[in-house]
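A.B. asks: Can you look at this prediction? I've put the sequence above it.
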Amino acid sequence: MPAKQPIGVFDSGYGGLTVFRSILNELSGYDYIYFGDNARAPYGNRSFQSIHQYTWECVQWLFKQGCPLVILACNTASAKALRTIQQRDLASVDPAKRVLGVIRPTAEVIGNYTKTGEIGVLGTKGTVQSESYLKEIEHFFPEIKVYQQACPLWVPLVENGEHNKPGADYFVQLYLDQILAQSPNIDTLLLACTHYPLMQEKIKAHLPQNINVVGQGDIIAKSLVDYLQRHPEIEQKLTKGNTQQFYTTTDDTADFDHHASSFFGEAVKSAYVSMK
């Protein structure tokens, strides 16, 4: 067994770094490994089978690095791969390991943000088509109405550094108009993609002031704190060397590092991992 037992944080690309940043703010001192499957990103438009296969391959790689706990800091992977991994795959590898997602902890609290009882969910095509948020929010807040809108061009805008430029305004307004057209009573918009926080200020600028825009980073971080308090058998396995390692499946690590620093909020130095 490796000497270090870090917390693994996985995403199909860069977006999970916004969640990782929030986790570090709440849970500093632990060892962490961030793994971005950038070579096969984006996941949003891929099939259920591909998303599950890719996600499970990356989770197993993190297990091999010593991670007893992996966070899927990716809405698409959480929507389309997490349940199968938890209910089937873990038993075949190591039932003592844990894989957590971002949808359920978000659904547990999102109802507290609305006064009208109507919420809009903005996400990738894959997340929206899975209807995971509709099902999970209904479980915790059955009285709340939930509307969804896929925003397929937002992730490419963010990953190409175009999200804060004037050219992005049209596509921000386009999807906001579509979600708000579904109901005039929506007062809360959930950014159900970890890329979207980089666009949060621009999104707010295109909305009436009475509409809340909610990101997931702080929600996931606080949920993880609670999880570790409730599961000391997991928490006690985790090593506390205050280290952060970054890995990516793209062989252009310099490009990854450049983009990743924007999401993470500080310089990133990564290493390449081949999934072939």
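C.D. replies: Thanks, I have it.

A.B. asks: Please make it C-alpha for all contacts and neighbour counts, starting now.
C.D. replies: Fine.

A.B. asks: which one is residue 210 nearest to, not counting chain neighbours?
C.D. replies: residue 187 (6.6 Å; C-alpha to C-alpha, 6 or more residues apart in numbering).

A.B. asks: The one you found contacts residue 211, doesn't it?
C.D. replies: Yes - Residue 187 lies in contact with residue 211 (C-alpha atoms under 8 Å); the separation is 4.4 Å.

A.B. asks: So for those two, which residue has more residues nearby?
C.D. replies: Each of residue 187 and residue 211 has its neighbours counted (other C-alpha atoms under 10 Å); residue 187 has more, 21 against 15.

A.B. asks: contacting residues around that one?
C.D. replies: With contact taken as C-alpha atoms under 8 Å, 6 or more residues apart in numbering, residue 187 is in contact with 114-120, 210-212.

A.B. asks: another one to put next to it:
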Amino acid sequence: MNHPKAIQVNLRAKTPIGIFDSGYGGLTVMKEIVKALPGFDYIYLGDNARAPYGTRSFETVYRYTLECVEWFFEQGCPLVILACNTASAKALRSIQQNDLPLMDPGNRVLGVIRPTAEVIGNYSKTRQVGIMATNGTVASQSYPIEIKKFFPDLDVYQEACPMWVPLVENNEYDKPGADYFINQHIFQLLEKGSKIDTILLACTHYPLLINKIRQYLPLGIELLSQGEIVARSLVDYLERHPEITGRLSLGGHKRFCTTDDAAGFGQSASIFFGEAVIAEKVNL
């Protein structure tokens, strides 16, 4: 007799899509996801107190990311997007294969690398593509490995850009000081592959540098950022997985959380998200 009542309560509960990043960058992905799927509820979590992840070990990134995924599940999220390339590269597979079956086998955790790898070859005519990313993402070799699964004929060249995230997070992304580091890494990447015609910005911070990057990029090179690609992939995923879609609550609510100072997060987050952000601090 109580079973139908329990189902009704569950339907009224908030079960948002969780979007995670070590800091602010994932907001560039969330912005595109919300644009593509405006009706759902969302929670964003930036682990700013422990950022950046890009220079940390695999074990540390895995441990931090798992703690954040557990937090999302506690908030009622049946679906969590790791909108962080470093977390996707260093933690996603272990969480999917080892932890999720024990935590909640009905929930899902997705990343940003596979959706990009599935389509990047469609943009290249020369069959040479470049990946610009953090040290951690480059060291993981995740992009070359995933891309080869879908496009074995592609030559993939990587360039680690360790200064680019600090430039963005210190609000220097559109200042003259950014020019040297942007020009340097574009030059070094194109030295590795002289026929590169497609470059992926494989860090969610990098879209804020896109105008500067285009200043130093030769004509004819396609520049890809991940937000729109990941959003399109998520739309397709939800269409193919009604068992997940049916568990997500509809209301258009957006909740922004950080493990660091909420006021400071809100100010910077507004730049990434493109509209005012009011955040709250949470403890993991």
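C.D. replies: Nice, thanks for sending it over. Note that the coordinates shown come from a computational prediction; the quantities given were computed from them, not determined experimentally.

A.B. asks: ok, back up a step: for the residue nearest to residue 210 of the first structure, what is the corresponding residue in the second structure?
C.D. replies: Counting by TM-score structural alignment, residue 187 of the first structure lines up with residue 197 in the second structure.

A.B. asks: With residue 266 of the first structure instead?
C.D. replies: Structural alignment (TM-score structural alignment) places residue 266 of the first structure against residue 275 in the second structure.

A.B. asks: The counterpart of residue 123 of the first structure in the second structure: how many residues sit nearby?
C.D. replies: Aligned by TM-score structural alignment, residue 123 of the first structure pairs with residue 133 of the second structure. By other C-alpha under 10 Å, 27 other residues sit near residue 133 of the second structure.

A.B. asks: quick one, helices of the stretch 101-250 of the first structure?
C.D. replies: 103-110, 125-130, 132-140, 154-159, 169-180, 200-205, 217-230, 232-235 (DSSP state H, counting those that start in this stretch).

A.B. asks: Out of these, flag the one nearest residue 9 of the first structure.
C.D. replies: helix 217-230 (11.7 Å; C-alpha to C-alpha).

A.B. asks: Give me the residues contacting that closest one.
C.D. replies: Outside helix 217-230 of the first structure, the residues that reach it (C-alpha under 8 Å, 6+ apart) are 18-23, 26-27, 102, 105-106, 109, 194, 234-235.

A.B. asks: swap the cut-off to 10 Å and go again
C.D. replies: By C-alpha atoms under 10 Å, 6 or more residues apart in numbering, the residues outside helix 217-230 of the first structure that reach it are 16-27, 71, 73, 100-110, 194, 197, 234-236, 238.

A.B. asks: Which ChimeraX command selects the buried ones in the residues you listed?
C.D. replies: ChimeraX command restricting the contacts of helix 217-230 of the first structure to the buried ones, with burial defined by 16 or more other C-alpha atoms under 10 Å:
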select :16,17,18,19,20,21,22,23,24,71,73,100,101,102,103,104,105,106,107,108,110,194,197,234,235,238
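
A.B. asks: Surely residue 282 of the second structure and residue 259 touch.
C.D. replies: Yes - between residue 282 of the second structure and residue 259 there is a contact under C-alpha atoms under 10 Å: 5.3 Å.

A.B. asks: what residues do the two have in common as contacts?
C.D. replies: Joint contacts of residue 282 of the second structure and residue 259 (C-alpha under 10 Å, 6+ apart) are 45-47.

A.B. asks: Residue 282 and residue 259 of the second structure: which has the busier surroundings?
C.D. replies: residue 259 (21 against 16).

A.B. asks: For the more buried one, what is the corresponding residue in the first structure?
C.D. replies: Using TM-score structural alignment, residue 259 of the second structure pairs with residue 249 in the first structure.

A.B. asks: any idea how far its match is from residue 168 of the first structure?
C.D. replies: Residue 249 of the first structure is 28 Å from residue 168 of the first structure, where distance means C-alpha to C-alpha, to the nearest Å.

A.B. asks: Between the helices of the stretch 101-250 of the first structure, which one is closest to residue 245 of the first structure.
C.D. replies: helix 217-230 (18.4 Å).

A.B. asks: residue contacts, residue 50 of the second structure?
C.D. replies: Per C-alpha under 10 Å, 6+ apart, neighbours of residue 50 of the second structure: 22-23, 56, 61, 64, 259-260.
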